[in-house]
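S.K.: okay, predicted coordinates and the sequence, questions at the end:
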Amino acid sequence: MINENLSPLFLSLKIAGLSIIFVFITGVFLARFLSRREFFGKNVIEALFLLPLVLPPTVVGFGLLLIFGKNGFIGQWLLKYDIQLIFDWKGAVIASIIVSFPLMYQSASGAFKTIDERLENAALTMGASKWRVFLTVTLPLVWPGLLSGLVLAFARALGEFGATLMLAGYIPGRTDTIPLVIYFAVENGEMEKAYFWVAIIVALGFSTIMWLNWWTKHNVRRFEYEEKK
């Protein structure tokens, strides 16, 4: 029986949870804003949003290091307020935000583009405010797409490795997320420890995807049932 300290599990869940709150809010807001607007430079902006999805995580981490490091323009500003991101769990949150944001944005953007604007306009002509239309008309229609993006972004944040290692490093008890623990356990020949954490993160990822698939199929069946009534 492995007597394993579970702090990497709780740290990984905390980092993924905090990052996904920011990712969900900003991803939905930006996707909503850009999905209905066309302007010069929009493609460039969306390409920048999605760039972390195709870049190697170490490249993303290197870029974050240049920005948030002691010599970076944001890092120097943060140091004035005694805020340290390098070799700290908060740096892992930043890394998770950057690598998971493209999944949330892409899913939200696709969901908003499928909405028939006539439904929203009809609600507006009946006297509903824009905020009420968003909550009562738009959000229920796009929620399946938003939930898919949320779950996938959370799973990506939970499994983030390269950018986290570059920015936050590996400090037991402070930045030792599950992927980092697995990597250094293998490096040190602690295979039993590596097997344990691999099983944990595979179980988390598998259960997350299974739940999403179940939820999607359940709601499709419910929609089909309501259509037949």
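M.R.: Perfect, I can see it now.
S.K.: can we go C-alpha only for contacts and neighbour counts from here?
M.R.: Fine.
S.K.: from the contact counts, what lies against the longest helix along the chain?
M.R.: Longest helix in the chain, counting residues (DSSP state H): helix 191-228. Judged by 3 or more Cα pairs under 8 Å, 6 or more residues apart in numbering; DSSP states H and E, helix 191-228 is in contact with helix 139-158, helix 178-187.
S.K.: how about JSON lines for these, with distance to residue 93 and mean neighbour count added?
M.R.: Formatted as JSON lines, the helices and strands packed on helix 191-228 follow (distance: least, Cα to Cα, whole Å; neighbours: other Cα atoms under 10 Å):
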{"stretch": "helix 139-158", "distance to residue 93": "9", "mean neighbour count": "21"}
{"stretch": "helix 178-187", "distance to residue 93": "14", "mean neighbour count": "18"}
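S.K.: putting a second one here so we can go through both:
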Amino acid sequence: MSSWLPPEAWEAVALSLRVSLVAVALSLPLGIFTAYALARWNFAGKQIVNGLVHLPLILPPVVTGYLLLLTFGRMGWLGAPLSSLGITLAFRWTGAALAAGVMAFPLMVRAIRLAIEAVDPGLEEAAATLGASRSRIFATITLPLILPGIVAGAVIAFAKAMGEFGATITFVSNIPGQTQTLPSAIYSFLQVPGGEGTVTRLVLVAVGIAMAALVASEWLARRVAARIRGER
């Protein structure tokens, strides 16, 4: 297996999977909260929040990575206090997870928000008239109905995180075995004479992971929808 790809390429694949999974796991709770707030609440500055959430989709990824470096670098306004606590994100794989999560966050929020907006508010209002609290309404009515949207948002975010390059390489660089993710490895092998074969195999691995994620998300969405309808 190792002869099909060099060890450093497999390390990049493994790191990309870890970075993407961590990025999705850490951003999902905030994504659900943000999507719900944008879909259901009216508050001052709502459009500004919506714009900030979607900003990574508009900005060049390198700009987003640079802003992360200014914010979470060792001398950044958040990075400096974190460094004093022994937490370093810049040029670490954890920083790659942060960059991937930031870039994937708008897609996750949009998918979940559309699912929430598709839920009839009358169902929530009826539960409220019966004395149910907001948290109980969300847990027993809204959350089960939007689970397919959450699954879709998580998978879209995972796919985006797997393919993230610009923000990641700007924030954490391209250090083999430490911060070199799958896209960074493809870029690196393209610079090596005779590296086209390895690049092709890495592309096949990326396609395989993406297809597996899509198939898994479709299966999970159908299972969740069937459970909501009461099917067995």
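M.R.: Everything's here; your move. Owing to the predicted nature of the structure, the values given are computational and were not obtained by experimental measurement.
S.K.: tm score of chain vs chain?
M.R.: After superposition, the two chains reach a TM-score of 0.89 (TM-score structural alignment, normalised by the length of structure 1), with 225 aligned residues with a Cα RMSD of 2.2 Å.
S.K.: among the helices and strands packed on helix 191-228 of structure 1, which is nearest residue 11 of structure 1?
M.R.: Of all those, helix 178-187 sits nearest to residue 11 of structure 1, with 8.3 Å by Cα to Cα.
S.K.: now render the helices and strands packed on helix 191-228 of structure 1 as a markdown table, adding distance to residue 38 of structure 1.
M.R.: Listed next are these as a markdown table, based on distance: least, Cα to Cα, whole Å:
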| stretch | distance to residue 38 of structure 1 |
| --- | --- |
| helix 139-158 | 21 |
| helix 178-187 | 40 |
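S.K.: quick one: which of these is nearest residue 4 of structure 1?
M.R.: Nearest to residue 4 of structure 1 among those is helix 178-187 (11.6 Å), distances taken as Cα to Cα.
S.K.: that closest one maps to which residues in structure 2?
M.R.: Counting by TM-score structural alignment, helix 178-187 of structure 1 falls onto residues 182-191 of structure 2.
S.K.: burial count for the counterpart of residue 213 of structure 2 in structure 1?
M.R.: By TM-score structural alignment, residue 213 of structure 2 lines up with residue 208 in structure 1. Using other Cα atoms under 10 Å, residue 208 of structure 1 has 16 neighbouring residues.
S.K.: try residue 207 of structure 2
M.R.: Around residue 207 of structure 2 there are 12 residues (other Cα under 10 Å).
S.K.: for it, give its distance to residue 98 of structure 2.
M.R.: 23 Å (Cα to Cα, to the nearest Å).
S.K.: counterpart of residue 87 of structure 2 in structure 1?
M.R.: Using TM-score structural alignment, residue 87 of structure 2 lines up with residue 83 in structure 1.
S.K.: quick one: which helix or strand includes residue 131 of structure 2?
M.R.: Residue 131 of structure 2 is part of no helix or strand, with elements assigned from DSSP states H and E.
S.K.: quick revisit: ok, and what's touching the match of helix 178-187 of structure 1?
M.R.: With Cα atoms under 8 Å, 6 or more residues apart in numbering as the test, stretch 182-191 of structure 2 has contacts from 9, 12-13, 15-16, 162-165, 169, 174, 195-196, 198-199, 202-203, 206.
S.K.: between the helices and strands packed on helix 191-228 of structure 1, which gets nearest to residue 213 of structure 1?
M.R.: Closest among those, using Cα to Cα: helix 139-158, at 9.2 Å.
S.K.: structure 2: matching residues for the next helix or strand after that closest one?
M.R.: Following helix 139-158 of structure 1 in sequence order, the next helix or strand is helix 162-167 (DSSP H and E). Counting by TM-score structural alignment, helix 162-167 of structure 1 pairs with residues 166-171 of structure 2.
S.K.: buried sites along that stretch?
M.R.: 166, 167, 168, 169, 170, 171 (16 or more other Cα atoms under 10 Å).
S.K.: average offset between it and structure 1?
M.R.: Its matched residues in structure 1 lie on average 0.6 Å from stretch 166-171 of structure 2 after superposition (mean Cα distance after the TM-score superposition for structure 1).
S.K.: and that stretch, how far from the chain's centre?
M.R.: 15 Å (Cα atoms, centre = their mean, to the nearest Å).
S.K.: and the aligned residue in structure 1 for residue 18 of structure 2, what element?
M.R.: In structure 1, the residue matched to residue 18 of structure 2 (TM-score structural alignment) is residue 14. Residue 14 of structure 1 belongs to helix 7-35 when assigned by DSSP H and E.
S.K.: tell me the residues of structure 2 aligned with the helix or strand just after that helix.
M.R.: Downstream of helix 7-35 of structure 1, the first helix or strand assigned by DSSP H and E is helix 42-54. Aligned using TM-score structural alignment, helix 42-54 of structure 1 spans residues 46-58 in structure 2.
S.K.: mean per-residue distance, that stretch versus structure 1.
M.R.: Using mean Cα distance after the TM-score superposition for structure 1, the mean distance for stretch 46-58 of structure 2 is 0.8 Å.
S.K.: name the helices or strands packed onto the helix holding residue 14 of structure 1?
M.R.: Against helix 7-35 of structure 1 (3+ Cα pairs under 8 Å, 6+ apart) you get helix 89-113, helix 139-158, helix 178-187.
S.K.: what do you get if the cut-off is 6 Å, keeping everything else the same?
M.R.: Counting contacts by 3 or more Cα pairs under 6 Å, 6 or more residues apart in numbering; DSSP states H and E, helix 7-35 of structure 1 is packed against helix 89-113, helix 139-158.
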